[in-house]
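Peer 1: Provided below for reference: sequence and predicted model.
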Amino acid sequence: MEIVRDNRAEQEFELDVAGHRAVAAYQREGDRIVFTHTLVPHAIEGKGVGSKLIRAALDSARDQKLKVIPQCSFVRAYIARHPEYRDLLA
């Protein structure tokens, strides 16, 4: 089973799938987290990897009581499709 990790040193949520690494980069700004970009390698696109990665990242933000600033278009679109995360928006 693939597990999403918060690599705080690199400010990235990471998910390794089939030898490929997907990342959601972020910057912490006080009680806010700014998602700057998401990268899912072409070899694992279309398999729900990005959604799993962002869901875990947003759940982590909720657990830490952080407000979310989705600069990344993928994160913005994910939140638009999943209204249960809209309360996180700064």
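Peer 2: The structure has been received and is ready for your questions.

Peer 1: CA atoms for contacts and neighbours, from now on please.
Peer 2: OK.

Peer 1: Packing partners of the longest helix along the chain?
Peer 2: Ranked by residue count and defined by DSSP state H, the top helix of the chain is helix 49-63. Helix 49-63 makes packing contacts with strand 12-17, strand 20-29, strand 32-39, helix 73-81 when contacts are defined by 3 or more CA pairs under 8 Å, 6 or more residues apart in numbering; DSSP states H and E.

Peer 1: next, the one to line up against it:
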Amino acid sequence: MEISVVHDPDLERFDALSPDGERVGDVTYRRDGDVWDLVGTHVPPELGGRGIATAMVRDVLAQIRAVGGSVRPTCPFVAAYLDRHPDEAVRV
């Protein structure tokens, strides 16, 4: 599924949107200066297995890199993603 990822700083999350604008997942965080603690990755069970979480995390990391931030991967999914893709790491 093709998605776009939109940052919502008021809710401290990144939302994954389908091409028709439906919210299909999110990555929640807590931020302390330039450190983004990614605490949760959520995709509804009925949409699981479509690569949404992976695409979402890849985009979130790119957005954080673009602003010069670093990541604390509290979320197990994000930590596993970074272990599999060390070239994308923006860890503290």
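Peer 2: The structure has been received and is ready for your questions. None of these values were measured; they are calculated from a predicted model.

Peer 1: Would you pull the TM-score for this pair?
Peer 2: Scored against TM-score structural alignment, normalised by the length of structure 1, the superposed chains reach a TM-score of 0.91; 89 aligned residues with a CA RMSD of 1.4 Å.

Peer 1: returning to that earlier point: K52 of structure 1 is nearest to which of the helices and strands packed on helix 49-63 of structure 1?
Peer 2: K52 of structure 1 lies closest to strand 12-17 among the helices and strands packed on helix 49-63 of structure 1, at 8.6 Å (CA to CA).

Peer 1: Give me the angle between that closest one and helix 49-63.
Peer 2: On the basis of axes from the mean of the first three to the mean of the last three CA atoms, to 10 degrees, strand 12-17 of structure 1 is oriented at 140 degrees to helix 49-63.

Peer 1: From the chain's centroid, how far away is strand 12-17 of structure 1?
Peer 2: 9 Å (CA atoms, centre = their mean, to the nearest Å).

Peer 1: Please name every helix or strand in contact with that strand.
Peer 2: Applying 3+ CA pairs under 8 Å, 6+ apart, one finds that strand 12-17 of structure 1 makes contact with strand 5-7, strand 20-29, helix 49-63.

Peer 1: average gap between the shortest one and structure 2?
Peer 2: It refers to strand 5-7 of structure 1. Averaged over the aligned pairs, strand 5-7 of structure 1 sits 0.7 Å from structure 2 after superposition, using mean CA distance after the TM-score superposition for structure 1.

Peer 1: P73 of structure 2: neighbour count?
Peer 2: When neighbours are defined as other CA atoms under 10 Å, P73 of structure 2 has 22 of them.
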